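> Quick one, structure for this:
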Amino acid sequence: MNLKDLQNDFVDAFFGAEIDVDKYIISDDSLTAKQRFGIYKGSVHGVLTQALADMYPVCKELVGDKFFDHVTSKFINQNPPRSAFFADFGEGFSDFLANFEAAKSVAYLADTARLEWLRHTAWNSKNQEPSDFTTLGNYSEEQQLAMSFSLPETASLLQADYQVEQLWQAHQEANDLDLEKIDLFKHLNLLVWRTDYTIYMQELSTQQIDFLHAVQQNMPLSALAEQFTEHLADLLSTALGNGWIRSFHLA
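Modelled structure (predicted):
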């Protein structure tokens, strides 16, 4: 057996596959091969479980430690790490929760996980140098109409069926928001992004999130003007003023 196949067997065995890897492990009188592998497997699962707890702390509070450990164990076995960048692990947890039968009684749990994942990705995304918007006047009208804009690299848009931003805020130690006063069943449009070492969350109007979705699709200014007509100036000014648009690109 070559080294790659051996490594793949161990990884598969870590995450529940019925593969006999004991024969590859040197044992002594103190511990059997099975015991040694069990310790290592438990350590791997422990690290991944703690990583998910760090990424999804509000989800854990909502369901309690015992249920969270149960559902994360299932998730880990079905979705082991596939990337060398450890921060990529945990993607898809919200979809897993949405389809996990025992979690469906907490209807807003999956949307909460989606929000916490976006905060996680905002923190781990690379920084981006902003464009110098004071130079826009140097371009011809034709060039301006052909240019497109970009949100920050750290930014994501969330549309949720539940008011999970306020729910998340209510679970923070520094926030005195009353859980009983939250209208959980209110649709949420949200922008999540990071500037320097601070993560921001901004609730958006339907028109604002439609505009930012259009920006994400690299629509040129001419197409934005056609779609948003007389509202474009206000939408663009608000987005630039709040740092929701970070750069522009010439066609």
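> For the rest of this, base every contact and every neighbour count on C-alpha atoms.
Noted.
> quick one: contacts of stretch 234-251?
The contact list for stretch 234-251 (CA atoms under 8 Å, 6 or more residues apart in numbering) reads 129-133, 143-144, 146-152, 155, 208, 211.
> Would you work out how far apart the start and end of it are?
End-to-end distance of stretch 234-251 (CA to CA, to the nearest Å): 23 Å.
> for it, the distance to its chain's centre please.
23 Å (CA atoms, centre = their mean, to the nearest Å).
> Over to stretch 84-102?
For stretch 84-102, the distance to the chain centre is 9 Å (CA atoms, centre = their mean).
> and it, which residues are buried?
87, 89-91, 93-94, 96-98 (16 or more other CA atoms under 10 Å).
> of the residues you listed, closest to Lys34?
Nearest to Lys34 among those, counting by CA to CA, is Phe89 at 27.1 Å.
> distance of that closest one from Phe14?
Taken as CA to CA, the span from Phe89 to Phe14 is 16 Å.
> Ok, Gly46 next?
Taking CA to CA, one finds Gly46 at 12 Å from Phe14.
> Looking only at neighbour counts, state which of those two leads.
Phe14 (23 against 14; other CA atoms under 10 Å).
> list the helices and strands the longest strand anywhere in the chain packs on?
Across the chain, the longest stretch assigned as strand under DSSP state E is strand 188-195. In this structure, strand 188-195 packs against helix 109-124, strand 156-160, strand 198-203, helix 206-216, with contacts taken as 3 or more CA pairs under 8 Å, 6 or more residues apart in numbering; DSSP states H and E.
> Deepest in the core, which of those is it.
helix 109-124 (a mean of 22; mean count of other CA atoms under 10 Å).
> ok so, going back, buried subset of the contacts of stretch 234-251?
144, 146-152, 155, 208, 211.
> Let me know the closest of those residues to Lys74.
Ala155 (29.6 Å).
> To compare with the earlier structure, here is another sequence to fold:
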Amino acid sequence: MPSLAEVQARFVSALRDRGLPPPADIAGRSDETPERRFGVYRNNVHVSLVEALMGTYPVVLRLVGEDFFRGMARVYVGNSLPRTPVLIHYGDDFADFIESFEPARELGYLADVARLEWAWNLSYHAGDATPLDGQALGDIPPDRMTDLVFDLHPSMQVVSSPWPVLAIWDTNTNEEDVRPVDLSTGGGDVLVIRPAYEVELRTLPRGGATFIAALREGGRLGGAFERAIAASPDFDLAANLQGLIGAGAIVGFRLADPPGAGHGCVGSGG
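Alright, predicted model coming up:
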């Protein structure tokens, strides 16, 4: 008697591969093998997953066309069935798949465009939080600013690419401003955030992604500045901090004890 895990494994294998017959453990009326009914079910699963990817990656779809996208997505679906019952979580590694998909190899930017679209998806479905009022930092003594630790908005994502993915995204989502994108202009870092109801995409200044990564790890402002300026000598701390507050990317803060003080947190805000 096969175990439940074995039955499920055979079912999933048959669901993935259209060339496989229905699992022997499945029986239809009069105990016959329901090949036709299973085939319809398998086809419906594949079609629904392909359409889910089309909804999540509309810019990739527009760039390659529907026929190419459907063909590419069918290969992906055959290898990657959902890991959760929530379809908005499906396709998290689609960009990695595109990167290895030989027919798309000439479109070097396509995978990073997909990464930007997935970041948009994550930001759109993230939890809500109230952005920090910029005036809230006004009472922090100047000599304690480097000890600030920030809480970042749960919707915030950063996508880095050697390609101008934000310009590609803009051109393919704005019907009123369609213009060719010069791929030779290079890439950069894109901030993806939903401070209120709409997801916003902004170009980060040089060093901004490193700065955000350090803050996201719970680092102090002073340490984040040191990491950012090591990555980009022209990093502007004031401009980057004001930009993050203006974008709604910071939702709270606290003051950590100065290094070596040996105590817990002494202040909070936000």
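> where does the TM-score land?
After superposition, the two chains reach a TM-score (TM-score structural alignment, normalised by the length of structure 1) of 0.85; 248 aligned residues with a CA RMSD of 2.8 Å.
> The residue lying closest to Leu184 of structure 1 once chain neighbours are set aside - how many residues pack around it?
Nearest residue to Leu184 of structure 1 in three dimensions, chain neighbours excluded: Gln163, at 4.7 Å (CA to CA, 6 or more residues apart in numbering). Gln163 of structure 1 has 22 neighbouring residues, counting by other CA under 10 Å.
> got the buried ones among the contacts of stretch 234-251 of structure 1 as JSON lines, with secondary structure and distance to Thr229 of structure 1 columns?
Putting those into JSON lines (DSSP: H, G, I helix; E, B strand; the rest coil; distance: CA to CA, whole Å) gives the following:
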{"residue": "Gln144", "secondary structure": "helix", "distance to Thr229 of structure 1": "16"}
{"residue": "Ala146", "secondary structure": "helix", "distance to Thr229 of structure 1": "16"}
{"residue": "Met147", "secondary structure": "coil", "distance to Thr229 of structure 1": "17"}
{"residue": "Ser148", "secondary structure": "strand", "distance to Thr229 of structure 1": "16"}
{"residue": "Phe149", "secondary structure": "strand", "distance to Thr229 of structure 1": "17"}
{"residue": "Ser150", "secondary structure": "strand", "distance to Thr229 of structure 1": "20"}
{"residue": "Leu151", "secondary structure": "coil", "distance to Thr229 of structure 1": "21"}
{"residue": "Pro152", "secondary structure": "coil", "distance to Thr229 of structure 1": "24"}
{"residue": "Ala155", "secondary structure": "coil", "distance to Thr229 of structure 1": "25"}
{"residue": "Gln208", "secondary structure": "helix", "distance to Thr229 of structure 1": "13"}
{"residue": "Phe211", "secondary structure": "helix", "distance to Thr229 of structure 1": "11"}
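> Of these, just say which sits nearest to Phe228 of structure 1.
For those, the nearest to Phe228 of structure 1 is Phe211 (7.7 Å; CA to CA).
> Now do the same contact list for Asp210 of structure 1.
Contacts of Asp210 of structure 1 (CA under 8 Å, 6+ apart): none.
> 10 Å instead?
Counting by CA atoms under 10 Å, 6 or more residues apart in numbering, Asp210 of structure 1 makes contact with 189, 204, 216, 227-228.
> Ok, which of the helices and strands packed on strand 188-195 of structure 1 comes nearest Ser222 of structure 1?
helix 206-216 (11.8 Å).
> Of the contacts of Asp210 of structure 1, just the buried ones, ChimeraX syntax please.
Here is the ChimeraX command that selects only those of these that count as buried (16+ other CA under 10 Å):
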select :189,204,216
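> you'd agree Arg36 of structure 1 is up against Ile26?
Yes. Arg36 of structure 1 lies in contact with Ile26 (CA atoms under 10 Å); the separation is 8.9 Å.
> Show me which of these two is the more surrounded one.
Neighbours were counted for Arg36 of structure 1 and for Ile26 using other CA under 10 Å; Arg36 has more, 16 against 10.
> Now do the more buried one against Ser27 of structure 1, distance only.
8 Å.
> now swap in Gln163 of structure 1 and tell me
54 Å.
> before we move on, what about Ser125 of structure 1?
Distance from Ser125 of structure 1 to Ser27 of structure 1, by CA to CA: 43 Å.
> what's the answer for Tyr108 of structure 1, then?
With CA to CA as the criterion, Tyr108 of structure 1 and Ser27 of structure 1 are 48 Å apart.
> Those two: who's more crowded?
Tyr108 (21 against 14).
> The nearest residue to the more buried one once chain neighbours are set aside: how many residues sit nearby?
Of all residues not flanking Tyr108 of structure 1 in the chain, Tyr162 sits nearest, at 6.0 Å (CA to CA, 6+ apart). Residues lying near Tyr162 of structure 1 (other CA under 10 Å) number 21.
> residues in contact with Tyr162 of structure 1?
Counted by CA under 10 Å, 6+ apart, Tyr162 of structure 1 has contacts 107-112, 183-189.
> Could you rerun that using 6 Å?
184-187 (CA atoms under 6 Å, 6 or more residues apart in numbering).
> Just want to check the distance between it and Leu62 of structure 1.
For Tyr162 of structure 1 relative to Leu62 of structure 1 (CA to CA), the value is 14 Å.
> In structure 2, what stretch matches the helix or strand in which Gln166 of structure 1 is found?
Taking DSSP states H and E as the criterion, Gln166 of structure 1 maps to helix 164-170. Aligned by TM-score structural alignment, helix 164-170 of structure 1 falls on residues 165-171 of structure 2.
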